[in-house]
Every structure is written in structure tokens, then in C-alpha cells.
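Asker: The sequence and its predicted three-dimensional model are supplied below.
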Amino acid sequence: MLAHLIANAAAVFDKLVVVIGPEMADVAELAAPHTVVVQHERLGTAHAALQAEAYFGEGDVAVLYADNPLISEQTLSRLLAERRSPGVGLALLAMRPQDPGRYGRVLTEGSNVTRIVEWADATPAERAIDLCNAGVLCADAPTFRHWLHNVKNDNTKGEYYLTDVVDLAVADGVNVRAVEAAEDELRGINSRAELAQAEAALQQHLRAQAMANGVTLVAPETVFFCADTVLEADVLVEPHVVFGPSVTVRSGAEIKAFSHLEGCTVQTDAIIGPYARLRPGTQVGAKARIGNFVEVKNTTLGDGAKANHLTYLGDATVGAGTNVGAGSITCNYDGVFKHRTTIGEHVFVGSNTIMVAPVNIGGNALVAAGSVITKDVPAEALAFGRPRQTNMPERGKLLKESLKARKDNG
């Protein structure tokens, strides 16, 4: 959630300061390279904002919440623009949710906000108001400092609430304005159920954005994206495809149903799936083909290379125009170290071939089906890595009869 908010806020504001609690090194690492300060005593939201006071500077300051991760760059820009409008001293974000529930209500007179009242303190008439507080405030730094230092903790929890800044601004005769945005952007996340709702809203946005950019989604509601997924125009995505982090798919590629991609790049006019898995470090060349039940990890496939059925390619380089037959695998792990398999261009690897890395197969070579390849194969060679077949007349029938008799006798 923090990463989403940082990405959008960094596009609008010159400096970001992330306030965290104690012993949150993992969050601090995620926030890097932005400034991180620690709120050692959790005394409320206004107190948290004050921990970053030394970094306010003299410009405008906005206070955001990491449990509101989907606030867009456009909405933050509107917030900042409203604050800088003539005569506006404080701007805040507000929404009109379908179910206002227990959100704090934003009270207004004309275009100005007069008060934020918490649901527990609101009268029936105030609870009927559908304009709700999203918690985000923006003001110029000197004035914001003044208000934060004057927030009191005379409430049941003994905490310093950021929302009290609105009352202080109104008391000072400052014009306070609300900038409205969609509920999907401003919804807070305080439970697993609310996290799922936010994820659904994000996925709907990402799907719409992909289609607006020229991507064909056959069944949009079944496709799942990451925020950093890059699909160029004229990519076709069939139903039930999942894009994990760091995926780029170039124009004209086709991702067939039930495929899972992460940490990979798929070049122009390649075809992936159905039921394919591309793992991190995979590079698929133009017009290459990864077929059904094929898993590829940390592997580069050259242009036009094919692995069409039931294959695992890990830590490998596969040359252009090479065909890897069904049931073939690269044995890349010896229990301690990973090793690499290199297959040249225009190689034919027969079905059910096991390539024990480290091993190299030269260009234009042919590997017989059922081979176990433990040594390098020279270019243009024909490699057999299997024992000679022996046929024993009638022994099959006798063995079956013997096994059946053993089964019948218990």
C-alpha cells in the first residue's frame, strides 16, 4: 500500500517524508530513498505529522495516510491546486461513499468547510450528510506548523488528532475547501475485507487503462495486473491470466488463457500459453512460442524459438529458431548451485530429453528423443543419450500373468 501511495505522491510533491513506528525496518527499506522518521510514541495523527516538521520547508505540505493507497496523481494535483487558489488556506480531500457509515462528516457553508464532525459526535441531521472526510490535508508549511503545535489532546483517547487542524483554521478565519474524489480512490483500508475491496477497485482501473491503451482483454474481469505491468497496444490477453510484478509484453503478442507471468519480457508477436508459467528473468523473443504446461525461469528464448508442451527451462539460453520437444527439462540445480544450459540456434531437441547442466548444445544439432545429455553436443551433431532398446519375445505376456497371479493370491 505504501509503495502505491509513494509512486503517485512522488509525481506531485518535491519531497516525501514517511513517518513510521518503531522497529519497522522493513517499511523503512521500502520507503527508501525517501526520508524516514520514527514516531516513537503513538500519540495520534497530528503528533505523527509533527515528527516530520523539520522537513516541511517553506512551501506547501500535505499529510497523507498509507492506508489510503489509491489516491491518484490527478487527485493530489487537484488538492495542491485548490490550496494555491486565491484566498484558500487549507484544502482537504472528501468523498461521497455509497455507504457513508461511520466516516466523519464534512460540514460546509457555501464553498467553505466549517467543521469536520466524527460520526460518534454527530447529530442525526449531521449523520445524514453524505460528504465524508478522507483525512488528507494540505496547507502552507508555516501555518501548518502553527496549527499542529496548537492541537490539543483533550479527548477520551488523549491523542492529538489531525482533523482538529480544520477547527483551528476556521477559528483563524481561514478559508477551508474540500476537493472531492471518487470513493475508490479515497477508501481506507483497515481490514482484510477492505483490502480486497481496494484491490478490486485497483484491478478495475488497471483493466480499463489497458483497454484504453489498445490492449484486447477477452474477459477483462478475469485478468489480474500489477501496477507496473506494461502491455503495448495490440496485445491480446485471453481469460484467467495473472501478471505478477515487472512484466512487459510487446505489441502483437498473445497471452493465452490460464497463464501466469512475472519478472519477464515478451517480445513482439510471441505466443504464451495456455497454462504457461513465465518466472523472473525470462526473456521471450519475437515470434517465439511457449505452449501449454511449460515453465520458464531465468531463461532467454531467441526469436522464433519454441517450447510447446510440458517442458521446464531453467537457467538456460535457447537460440533463435530452436524447437524443444515435449517433456524436456534442463536440470539446472545440483542441490547447492544453479548451472546453465546453452542451446544454439536452429537446434531440434527431441521429446523427453533431459539436459544436465552445465551443458552446451551447438547450433543446428539434433538431440534424439528420450536422451539424457550430460556432455556438450557439437554444432550440427546428432546426439543419442539413451541405452539401446532390447526386445524379449513373449516376456511381456509372462510378466503380466505373473503379476496378476501375485495380486490374486494377495
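Answerer: Nice, thanks for sending it over.

Asker: Only C-alpha atoms from now on, for both contacts and neighbour counts.
Answerer: Fine.

Asker: would you list every one of the helices in the protein?
Answerer: 2-10, 25-31, 45-50, 73-83, 124-127, 141-150, 164-171, 183-186, 192-212, 395-408 (DSSP state H).

Asker: quick one, which of the ones you listed is nearest to residue 317?
Answerer: helix 192-212 (31.0 Å; CA to CA).

Asker: Counting neighbours, which bits of that closest one end up buried?
Answerer: Using 16 or more other CA atoms under 10 Å as the test for burial, helix 192-212 gives 195, 198, 201, 202, 203, 204, 206, 207, 210, 211.

Asker: can I get those in TSV with distance to residue 292?
Answerer: What follows is the buried residues of helix 192-212, written out as TSV (distance: CA to CA, whole Å):
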residue	distance to residue 292
195	33
198	32
201	31
202	29
203	26
204	28
206	26
207	25
210	25
211	25
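
Asker: Below is structure B, check it against A:
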Amino acid sequence: MSAMAEDSSPLAPLAVVVLAAGKGTRMKSNLHKVLHPIAGRPMLEHLMASAAELSPQRQVVVAGHGLEQLERALGESVTFAVQEPQLGTGHAVQQAQGALQGFDGDVLILYGDVPFVRTETMRAMIERLHAEDSPAVVVLGFEPEDPLQYGRVLAHDDGRIAMMVEYKDATDEQRACRLCNSGLMAVRSADLFDLLSRVGNDNAQGEYYLVDIVNVATLEGRTCAVITTDDPDEVGGINSRGELAEAEARWQARRRKDAMADGVTLTAPETVFFAWDTQLGRDVTIEPNVVFGPGVMVADDVTIRAFSHLEGATLESGVEIGPYARLRPGAVLKTGSKVGNFVEMKKAVLGEGAKANHLSYLGDAEIGAGANIGAGTITCNYDGYFKHKTVIGERAFIGSNSALVAPLQIGADAIVAAGSAVTRNVAPGELRLVRGEQLVKPGWADRFHDTMKKKKAEQKK
């Protein structure tokens, strides 16, 4: 990126204004466009997290349609301004004037549907604003492979802007320029609303364009400047389900590369999907078709076998899960523990070296170190109204196809025989066998088969 500065704090107090008033009709969704998730996180929150690293004093989201959804998602962390009706980007920024009353500093203008602007890029814009030529406005430009219908930035070789023009108002000569306007700007608060007050709507759309603050300042003889991102994807907007999927694919591709660079083995990288906050240690092996939801922490030397799904889970070192394991929020696997195929865990702790190898459900449970959970075992944690806990002691052995009806405690070294439905606590070292008495009738099956064969033969006559 040109004009990129070293990491440093902003030179003046900072306010962030995020435009999110569009109706997002191309999404064809009842969910606000900027709340659609990428890597398990609403796109707007990706953007706000990057901006938060600059420690802004004020954050303003300009909303219109779907204001209530945005308020629920962001709570009191931001101030909301309402744009109604929507008369263009310049008009949208004007709606933040009340929220910025009394603020004296820099204003960074971002877009809620452009979620992956890097903190470094934001910082570079602000620092360019404080360069020796003291530009009135700094614009973030980019050069895509296909300029399409983006607005153009007509600039001198030193980055000073001669003129900005929207595509619909541009001449053929101006459209030949490849430097495009991302829409992102940095402006001093002392200049912003004064410049906006002089923007008109005499254009093809009849709207108040934010870019015209550059033209107003330039006509007054003031300098405006552009810096250019070296990654056009950074400023890619998301307006449809197709673009959302493309953004997800780009994000995942970068995350997979980062994971492998950090010492993770992905045997089929393109089939693994991470969440925005997935944490992975070294020498982790992830087989094909694994999906991470939010809140997963994986320590060193863990193996995650194919077709597993993890969310809100913690895996300590040496753990092995899957294939076809499902770990839900609150699942904790201690060092060296293992869950196998078709095992589901939710709000449960599997102790050091403990195993649940097949076809089990462990919910609201605490399983001690070295315990063995047999195939088909379930913790019956819900009575229709409340959840209850099952505690299994160290080295306990739970036989296959057992139902453990919570609340329940099973002591250390206890054995629960296969096929048992356990409703009362089991003492340490005790054997618990809960089955109906086995009935034996020698020859009964032979006589039954003979009788039924005769009946079937008679029906055919």
C-alpha cells in the first residue's frame, strides 16, 4: 500500500462513522445485510473489530432499514444515527453530525458491507491526513482487474487528487482511469460537515455524493489525497448471497494458509472451514470435511478426524476426536482424552486419558480421568423442564448401551454393566447391573418356527 506508515497510535482523537442504511434488497433476506455472517461472525462486527484496534473515542453507525436488528446486535457499544429517507452517501454521513457534536479530531468513514478493511489500512489513511501537505480529505483507492462501474479517482502521480467522479457521471476518458474509489475516507471533524453542507445533488442519481466533498475542497484550492490498497479484495463490497459466498471463500482460503504456515496439517485444506476466532496449536492434524463454529480452542498435538463439527469447545494437548464427532458449546477434552465416531458432547468435561469411542451422547457431564464410556451410552440430562448433571469418577467403566439418568454420581473405579438404566448413585468400586432377569426356554424357538411354517404352508393351499 502506498503511503503506508509504521504501526503507531492515531495523531488525534478518532471517531468512526459506519454507513449501514441501505436496504440490501439483493440479499433477499429479512436479516439486515451487514449482519449476515462470514466465518460465523456478522460482517459488520468484522469491520468494527478492526476499527476498535485504533481505540476510537466515538463510533457511529448510520442506519435506516433494520435499525432494531442493528441495535440488538451491537447494543450500547455504538451510537446510532438514522438516515430516512436515503438520499445518498453524503446525506448519510450528515446524519452523524448530532452524534459527533463537540468532537474535535479525525473522522474515519467506513461501510458496513465492506467488512475486511485492515486496521493498518485505516491507520495509513489517518496518518496521511496528518502529512506535511495537510490534505482536507484522504480517500482510499484501489485498482481492480475490472473497474466495472466504480467511481474514479483522477489523481496526480504524487497522490494529490485532481477530481473524483461517479461512473454514471464520468466521460469515456475518465472511465479509462483504473484508479477506483472505495468510498472510504478520512476527514478532520472541523472540515467534514462544512464540506458536506456545500455538496449538491445535480447529478445522474439526484443524490448527495460523499465523494463531492473532495471536489468542493479541491475547487477551494485545498489539497486532497489518495492512498491505494495493494489488495482490492480488502475493499470488496458485499451486496448479494453470491458475493457473500465469495467473501467467505476468500476469508477461508487466507485462514487455511495461515493455519498451515503456523504448523497445522490440513490433509484437504479446501474442505476445512474455520470460524473467525478459531485458535489452533502446533502439530494439529485436521482431516477432510471438518467444520469449526465460533469459540474453539485447540492445543498442540491434537488430531481431528474427518467429518467432525466443533463449536465452543476446548481440546487440550494430545486429544483425538472423530471421525464424525460433534462437540457443542462447553465441551472440554482434557489432555490425552479421546472421542470417536458419532459421539456428541455438550457442556461436558472428558478427563485426562478418558475415552468415549463410539455412538455416545455426553451432555451436562463430568467424566473423570481414565474413565471408559462404552458404545451407545447416553447421559439423560433433561427431564422436560430442567437440565441435570452426571458425574463419573476416575477410571470408571460404563458398559455399552447404558442410560445414565441425571442427576447422578458414579464413583471412581465403579463398573456399570452393559445395557443398564442407572437412576441411583453408584458407589466407588461398585458393580451396578440394572437389567430384567434373563429368561431361558430350551427348544422354544424350534417349536415356534415349526408351528409358523405349518401355518404359512396351509395358507398357500
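Answerer: The structure has been received and is ready for your questions. Just so you know, these numbers come straight off a predicted model, no measurement behind them.

Asker: possible to save the helices of the first structure as a markdown table with distance to residue 358 of the first structure?
Answerer: Converted to a markdown table, those look like this (distance: least, CA to CA, whole Å):
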| stretch | distance to residue 358 of the first structure |
| --- | --- |
| helix 2-10 | 39 |
| helix 25-31 | 36 |
| helix 45-50 | 55 |
| helix 73-83 | 48 |
| helix 124-127 | 70 |
| helix 141-150 | 61 |
| helix 164-171 | 66 |
| helix 183-186 | 51 |
| helix 192-212 | 41 |
| helix 395-408 | 38 |
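
Asker: returning to that earlier point: among the buried residues of helix 192-212 of the first structure, which one sits closest to residue 366 of the first structure?
Answerer: Using CA to CA, these come closest to residue 366 of the first structure at residue 210, 42.0 Å.

Asker: and the closest residue to the closest one other than its chain neighbours, how many residues sit next to it?
Answerer: Excluding its sequence neighbours, the residue lying closest to residue 210 of the first structure (CA to CA, 6 or more residues apart in numbering) is residue 231, at 7.1 Å. Other residues lying near residue 231 of the first structure total 23 when counted by other CA atoms under 10 Å.

Asker: Can you name the residues that contact the aligned residue in the second structure for residue 364 of the first structure?
Answerer: Alignment note (TM-score structural alignment): residue 364 of the first structure maps to residue 413 of the second structure. Applying CA atoms under 8 Å, 6 or more residues apart in numbering, we find residue 413 of the second structure in contact with 393, 394, 395, 396, 397, 428, 429, 430.

Asker: Inside strands: which ones of those residues?
Answerer: Secondary structure from DSSP state E places residue 397 of the contacts of residue 413 of the second structure in strands.

Asker: Format the contacts of residue 413 of the second structure as TSV; extra columns: distance to residue 179 of the second structure.
Answerer: Listed next are those as TSV, based on distance: CA to CA, whole Å:
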residue	distance to residue 179 of the second structure
393	67
394	66
395	67
396	68
397	68
428	74
429	76
430	77
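
Asker: Mind picking the two most distant members of the contacts of residue 413 of the second structure?
Answerer: Farthest pair in the contacts of residue 413 of the second structure, by CA to CA: 394 and 430, 13.0 Å.

Asker: okay, and the common contacts of the two?
Answerer: 411, 413.

Asker: Compare these two (neighbour count), which wins?
Answerer: residue 394 (22 against 15).

Asker: of the helices of the first structure, which approaches residue 374 of the first structure most closely?
Answerer: helix 395-408 (31.3 Å).

Asker: how about residue 103 of the second structure, what does it touch?
Answerer: Residue 103 of the second structure touches residue 189, counting by CA under 8 Å, 6+ apart.

Asker: ok, 6 Å please
Answerer: If you count contacts by CA atoms under 6 Å, 6 or more residues apart in numbering, residue 103 of the second structure has none.

Asker: burial count for residue 216 of the second structure?
Answerer: 17.

Asker: how near is the aligned residue in the second structure for residue 391 of the first structure to residue 45 of the second structure?
Answerer: Counting by TM-score structural alignment, residue 391 of the first structure corresponds to residue 440 in the second structure. The gap separating residue 440 of the second structure from residue 45 of the second structure is 66 Å, by CA to CA, to the nearest Å.
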